[in-house]
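*Asks:* this one's structure only:
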């Protein structure tokens, strides 16, 4: 199954900074009541792949 979105590589510093800011917020949301840890982990994996390419 292919994703319903296109993954774009975060090449410039502003894109990477944005990815890290999103990652920080996602980690904070993980500890909120009702957060699904599996979904959070999946989002984090996508962010990590995107920022490391």
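*Replies:* On my side now, so go ahead. Values in this document were obtained by computation on a predicted structure and should not be read as measured data.
*Asks:* CA atoms for contacts and neighbours, from now on please.
*Replies:* OK.
*Asks:* elements contacting the helix or strand containing residue 19?
*Replies:* When elements are defined using DSSP states H and E, residue 19 is found to belong to helix 13-30. Contact partners of helix 13-30 among helices and strands, from 3 or more Cα pairs under 8 Å, 6 or more residues apart in numbering; DSSP states H and E: helix 37-52.
*Asks:* here's the one I want to compare it with:
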């Protein structure tokens, strides 16, 4: 959800979205259920979906 909102706000890549999310953290926490705050490292963390099937 944060990534979609960041793109709609005009940010074109993972770094821009992460910076936008950090700048808007208080607002994002007021409208989204983020009990642990804004996720850190999520734009650059590799996706591991389906990793088990490639082994």
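*Replies:* The structure has been received and is ready for your questions. The shown structure was predicted, so the numbers you read here are calculated from the model rather than taken from an experiment.
*Asks:* once they're superposed, tell me the TM-score.
*Replies:* Aligned and superposed, the two chains score 0.38 in TM-score terms (TM-score structural alignment, normalised by the length of structure 1); 32 aligned residues with a Cα RMSD of 2.7 Å.
*Asks:* show me what the helix or strand where residue 22 of structure 2 lies packs onto, helices and strands only.
*Replies:* For residue 22 of structure 2, the host element (DSSP H and E) is helix 14-23. For helix 14-23 of structure 2, the packing partners by 3+ Cα pairs under 8 Å, 6+ apart come out as helix 2-8.
*Asks:* buried ones in the helix it packs on?
*Replies:* Residues of helix 2-8 of structure 2 classed as buried by neighbour count (16 or more other Cα atoms under 10 Å): 3, 6.
*Asks:* elements contacting it?
*Replies:* Counting contacts by 3+ Cα pairs under 8 Å, 6+ apart, helix 2-8 of structure 2 packs against helix 14-23.
*Asks:* distance check, residue 26 of structure 1 against residue 42 of structure 1.
*Replies:* In this structure, residue 26 of structure 1 and residue 42 of structure 1 are separated by 11 Å, where distance is defined by Cα to Cα, to the nearest Å.
*Asks:* same thing with residue 52 of structure 1?
*Replies:* Residue 52 of structure 1 sits 16 Å away from residue 42 of structure 1, taking Cα to Cα as the criterion.
*Asks:* between the helix holding residue 19 of structure 1 and helix 37-52, how many degrees?
*Replies:* 170 degrees (axes from the mean of the first three to the mean of the last three Cα atoms, to 10 degrees).
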